[in-house]
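> Structure here, sequence nowhere to be found:
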C-alpha cells in the first residue's frame, strides 16, 4: 500500500487545489435564490473546468481523467463546504447505467445535462413489500404495442420530489423466477400517472419519497438492457451505489473526543469515564481500519486496477460507527441531549444529525445483513443461504399471512 502521491499525482493535486481555492471564492461570492440553485451553479462551474465526472469521456461532458485523479479532486473538494448531494444518485448510480445500456441518442441527450447539473436523476428500486430483497419487485409493466404500461409503488426514493428523470426496475414476466423477470427503464418523473409524496423523517427533513405509478406509459425505446434482463442491469447500478456511499461521512472519533474533553458524564468528566474511553479506542481503531482500507482502494485505482469489496466493508463499519457516535454524544447530554437547535448544541447539531441520519445510511445501498451476506458468500467463499424460491415462478410465491 502506497500512502504517497506519485510525481504526477502530486502535480494534479496542486493544480486541483489552486483551481478550487480560486473558484470556491468566486462561487461563495455569488447570490443564489436557494440551496438547489447554489449547488447547480457549483456543478456547472466544475463541469466547465473539467472537474465534474472526471473519469467520464470528454465527449460525454466528463473530464477524460483517471480514477485516481477523481479521488484526489474529491479529497481536495472535501476541504471546502460545498454541497453536491443533489447529484450523488444521478451521477453515481443512474447516469452510469444509462451510459452503459442506453443508445447513443439517449446518452447524447442526457449525460451532458446531468454532468452540468442542469437535470437531476433518482433511482426507483425499493418497494413496500420487498424490504431488502430488490428482486421481489411487484411494480408491473405490461407490453402494449411500442409502450409499456406501468402500475405499482416505490418507496424510500431519495430526491424524487426534486428530480427530473429516474431509472426504474419493474417486473415484466411473473412466470419465471423472480430474478429472471425484471426489466429496467429510464423515465420522465413528470410523466402523467406518476405521483410523488415526500416522507416526513424524524430529522425534520423530507428527502425520501413514496412514488405511485398509475397506467404510466413508457416507450420501449426507454428500456435499458434486454427484456427480462434487468437484474444484471440492477447489479451494475447497485455496484456503483455501494461505491458511491461506502465512504461514510459525518462526525468521527476526533469530533466526539473534542466533545468529551469539555462534557460531563454521569460520574464526572466524560473523558475520564472508563467505559467511554474503551469505546473511543474502538472507534479510533475502526477509523484507522477504514482509512487504510480506503487507501488500499486508492492505491489500486492509481495502478489501474479494479477495487475489491472494500466499499461494502466500509459502508457497514462507517454507518454503524456514525450511529454509535451520534447516540453516545446525544445521551451524554442527559436532559439537554434532546435539544437539537444548531445554535445551542455542539458542532452545530452534527451529533443529532448523525443520530437521525445513520439508520437510513444503514439501509441505503443494501442493509447491514445484505452486505454481510455479500462479503461472506462472494468474498470469503462461504456457503450461500438456502433459497426455496430459487426455481419458483414469481407468481407462485406465497404472499400475505
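Yes, it's here. Treat the numbers as computed from the prediction; the structure is a model and nothing was measured. Residues are numbered from 1 along each chain as shown.
> contacts and neighbour counts: CA atoms only from here.
OK.
> what ranges do the helices span in this structure?
Secondary structure of the chain (DSSP state H): helices located at 7-28, 35-49, 67-77, 88-89, 95-101, 104-116, 230-245, 253-260, 274-302, 310-332, 350-361, 368-374.
> So for residue 125, which of those sits nearest?
Smallest distance to residue 125 across these (Cα to Cα): 8.7 Å, for helix 230-245.
> Run through who's touching that closest one.
Contacts to helix 230-245, defined as Cα atoms under 8 Å, 6 or more residues apart in numbering, come from residues 88-89, 92-94, 96-97, 101, 135, 169, 179-184, 224-225, 311-312, 315, 365-366.
> quick one: contacts of the longest strand along the chain?
As assigned by DSSP state E, the longest strand anywhere in the chain is strand 209-219. In this structure, residues lying in contact with strand 209-219 by Cα under 8 Å, 6+ apart are 146-161, 185, 187, 191-199.
> Columns distance to residue 61 and mean neighbour count on top of the helices of the chain, output as CSV?
CSV is the format used below for the helices of the chain (distance: least, Cα to Cα, whole Å; neighbours: other Cα atoms under 10 Å):
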stretch, distance to residue 61, mean neighbour count
helix 7-28, 18, 14
helix 35-49, 7, 18
helix 67-77, 15, 18
helix 88-89, 16, 18
helix 95-101, 12, 21
helix 104-116, 5, 17
helix 230-245, 19, 20
helix 253-260, 38, 17
helix 274-302, 22, 16
helix 310-332, 26, 21
helix 350-361, 30, 21
helix 368-374, 33, 17
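> now these as a markdown table including distance to residue 210?
Below are these laid out as a markdown table (distance: least, Cα to Cα, whole Å):
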| stretch | distance to residue 210 |
| --- | --- |
| helix 7-28 | 34 |
| helix 35-49 | 21 |
| helix 67-77 | 31 |
| helix 88-89 | 17 |
| helix 95-101 | 22 |
| helix 104-116 | 23 |
| helix 230-245 | 20 |
| helix 253-260 | 35 |
| helix 274-302 | 34 |
| helix 310-332 | 24 |
| helix 350-361 | 15 |
| helix 368-374 | 23 |
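> Which among those helices is found nearest to residue 203?
Evaluated with Cα to Cα, the helices of the chain place helix 350-361 nearest to residue 203, the distance being 5.4 Å.
> take a look at this one as well, against the first:
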C-alpha cells in the first residue's frame, strides 16, 4: 500500500470511528480524563489492527514501514484522538521484549499488550536514583524459582491502573553503578506491592510512588541475563523517543495554533513582543520536527535522543509560559472550585516537570558533554 493511500485509510477510519466525546481528551497532566473510555478505545484500535504497527507480523504486528508508522501518529493527532493509555506497554516494553525477550516471554506478554488487556508501568526512578538510574538500590534476591523484590520506586506513571511493572533491581549484592542490575517483570496485583498517588500542581495524580515489600515474580521473568539489566534498560529508553514523537509534535502544533487563536481573539497578537514569541515558538517546532526526522533515519541513534529530549522539553515548557502570557491576568484565576484548571493552566503547571521527567536536562547535557564533546566525566559516587 502506498503512503498516500494509507493516509487516506487511517483518516477515513478515524472519521468514522472516533467518538466525539473523546476528542482532545487525556494527555500529560490530564491522564485522569475518561480513563475507562480511553481504555476501551484502545481495544477498539486493537480490534481494527491499528496497534503495534511496527511489530513483526509473526508477533502480531503489521510490520509497516517507518513512513506509514509516522503517518498513523500524525493523522491520529490531527484527528484529536485521545491520548493513548497503553503507551508504556506498546511503546517501551514491547520493543524491548521483541529485541531481548525469550520466545516464552514474547508469547506470554505481547498479546496482552497488543489487545490492551494488560497495562504496564515503568519501575526506574527511586527517591535516591532519579535521572541517575545507575544509583538504583531496589534489591532483587533469588529464592528458589522466584525473585523477591524489596525497595521503592517513584514517579511511576499510571502505576495505580497497571497490571505489571518492568523493574530495574540490584540483584548482585555489593555491586555498584550500572553493574549487577537486572530487568524484572513484576506483577503489580499482589500483597507485596503498595501504590500511593503523588498529587501534582495540576491537582491530578497520574504519577505514583510504588513500594515493593518482598514482592515476588517468577525466576524466568528477567529480560536478558541477570546482572545485565543496564543494557536492557538503556535500550528501553531509546525506544521511548521513537516515531510516536512525531504525533506528539502534531499535538504541540495544535496547542500552538490554539494559543495563536487566543492571541487574535484578545488582541495580544498586536503586541510585537507577543508576536515575536509566537513566531519563535513556530520556528522552534519546525526545528524539533526536522531533528526528529533526522534521528529516525539513524539506525542506532545515540546522543541524538538526548538532544531531542532537551529541545522538546524546554520548548513545550516554554509554550505553557507563553500561553499564560497571552491569557494575561485571567491565567491566575481557576475556572471553578475547588481547583478547576483550563487546558492552558494545566499545560503551564504540568510543563514544570518536562525538563525533569524522561531524563532531566542536567543528565542529557552530561551525556552530550561526555560522549560527544569528549569533556571529562562528572565525578560520581
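Perfect, I can see it now. On a predicted model such as this, the values are computed, not experimentally measured, just so you know.
> quick one on the thing from earlier: in PyMOL, select just the buried ones from the contacts of strand 209-219 of structure 1.
Buried members of the contacts of strand 209-219 of structure 1, defined by 16 or more other Cα atoms under 10 Å, are picked up in PyMOL with:
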select buried, resi 147+148+149+150+151+152+153+154+155+156+157+158+159+160+161+185+187+194+195+196+198+199
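> And residue 344 of structure 2? What does it align with in structure 1?
Matched to structure 1 by TM-score structural alignment, residue 344 of structure 2 sits across from residue 351.
> Would you quantify the distance from the nearest residue to that match once chain neighbours are set aside to residue 358 of structure 1?
Leaving aside its sequence neighbours, residue 351 of structure 1 sits nearest to residue 326 (Cα to Cα, 6 or more residues apart in numbering; 4.5 Å). Using Cα to Cα, to the nearest Å, one gets 9 Å for the distance from residue 326 of structure 1 to residue 358 of structure 1.
> Now residue 191 of structure 2. Nearest residue, chain neighbours left out?
Distances taken as Cα to Cα, 6+ apart place residue 215 nearest to residue 191 of structure 2, at 7.3 Å, with adjacent residues excluded.
> what's the burial count for the one you found?
A count of nearby residues for residue 215 of structure 2, using other Cα atoms under 10 Å, gives 22.
> just the one 3 residues further on next, same as before
Neighbouring residues of residue 218 of structure 2 were enumerated by other Cα under 10 Å; the total is 17.
> Can you find the partner of residue 257 of structure 1 in structure 2?
Checking TM-score structural alignment: residue 257 of structure 1 goes with residue 260.
> what about its match, distance to residue 327 of structure 2?
Taking Cα to Cα, one finds residue 260 of structure 2 at 11 Å from residue 327 of structure 2.
> Out of the helices of structure 1, flag the one nearest residue 175 of structure 1.
Nearest to residue 175 of structure 1 among those is helix 230-245; the distance by Cα to Cα comes to 15.2 Å.
> how far away is the match of residue 257 of structure 1 from residue 79 of structure 2?
As defined by Cα to Cα, residue 260 of structure 2 lies at a distance of 19 Å from residue 79 of structure 2.
> same question, residue 12 of structure 2
Residue 12 of structure 2 is 10 Å from residue 79 of structure 2, by Cα to Cα.
> if I look at those two, which residues touch both of them?
Counting by Cα under 8 Å, 6+ apart, residue 12 of structure 2 and residue 79 have no shared contacts at all.
> which stretches of the stretch 51-200 of structure 2 form strands?
Counting by DSSP state E, counting those that start in this stretch, the stretch 51-200 of structure 2 has strands at residues 120-123, 139-143, 146-153, 164-170, 181-187, 193-197.
> got these as TSV, with distance to residue 208 of structure 2 columns?
Output for those, formatted as TSV (distance: least, Cα to Cα, whole Å):
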stretch	distance to residue 208 of structure 2
strand 120-123	10
strand 139-143	19
strand 146-153	8
strand 164-170	13
strand 181-187	16
strand 193-197	4
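> Out of those, flag the one nearest residue 130 of structure 2.
Evaluated over the strands of the stretch 51-200 of structure 2, closeness to residue 130 of structure 2 peaks at strand 146-153, with 9.4 Å, by Cα to Cα.
> Contacts for that closest one next, please.
Strand 146-153 of structure 2 is contacted by residues 123-127, 137-142, 169, 209-219 when judged by Cα under 8 Å, 6+ apart.
> Might you report the residue contacts of the residue lying farthest from the centre of structure 2?
Within structure 2, residue 270 marks the point farthest from the mean C-alpha position, 36.7 Å out by Cα atoms, centre = their mean. Contacts here follow Cα under 8 Å, 6+ apart; on that basis residue 270 of structure 2 touches residue 264.
> With residue 97 of structure 2 instead?
Residue 97 of structure 2 is in contact with 105, 106, 223, counting by Cα under 8 Å, 6+ apart.
> at 7 Å instead, please
residue 106 (Cα atoms under 7 Å, 6 or more residues apart in numbering).
> ok, now residue 330 of structure 2?
By Cα under 7 Å, 6+ apart, the contact list for residue 330 of structure 2 is empty.
> what's the counterpart of it in structure 1?
Under the alignment (TM-score structural alignment), residue 330 of structure 2 pairs with residue 336 of structure 1.
> Residue 359 of structure 2 too?
Aligning on TM-score structural alignment places residue 359 of structure 2 opposite residue 366 in structure 1.
> so what's that match closest to, chain neighbours aside?
Using Cα to Cα, 6+ apart, the closest residue to residue 366 of structure 1 is residue 132 (6.7 Å).
> The one you found: neighbour count?
Neighbourhood size, residue 132 of structure 1 [other Cα under 10 Å]: 18.
> Repeat that for residue 80 of structure 1.
Residues contacting residue 80 of structure 1 under the criterion other Cα under 10 Å number 11.
> circling back: show me what the residue farthest from the centre of structure 2 aligns to in structure 1.
Matched by TM-score structural alignment, residue 270 of structure 2 corresponds to residue 272 in structure 1.
> tell me the contacts of the equivalent of residue 86 of structure 2 over in structure 1?
Aligned by TM-score structural alignment, residue 86 of structure 2 pairs with residue 87 of structure 1. Applying Cα under 7 Å, 6+ apart to residue 87 of structure 1 gives the contacts residue 120.
> ok, 8 Å please
Taking Cα under 8 Å, 6+ apart, we find residue 87 of structure 1 in contact with 117, 120, 121.
> same thing with residue 74 of structure 2?
With contact taken as Cα under 8 Å, 6+ apart, residue 74 of structure 2 is in contact with 246, 247, 250.
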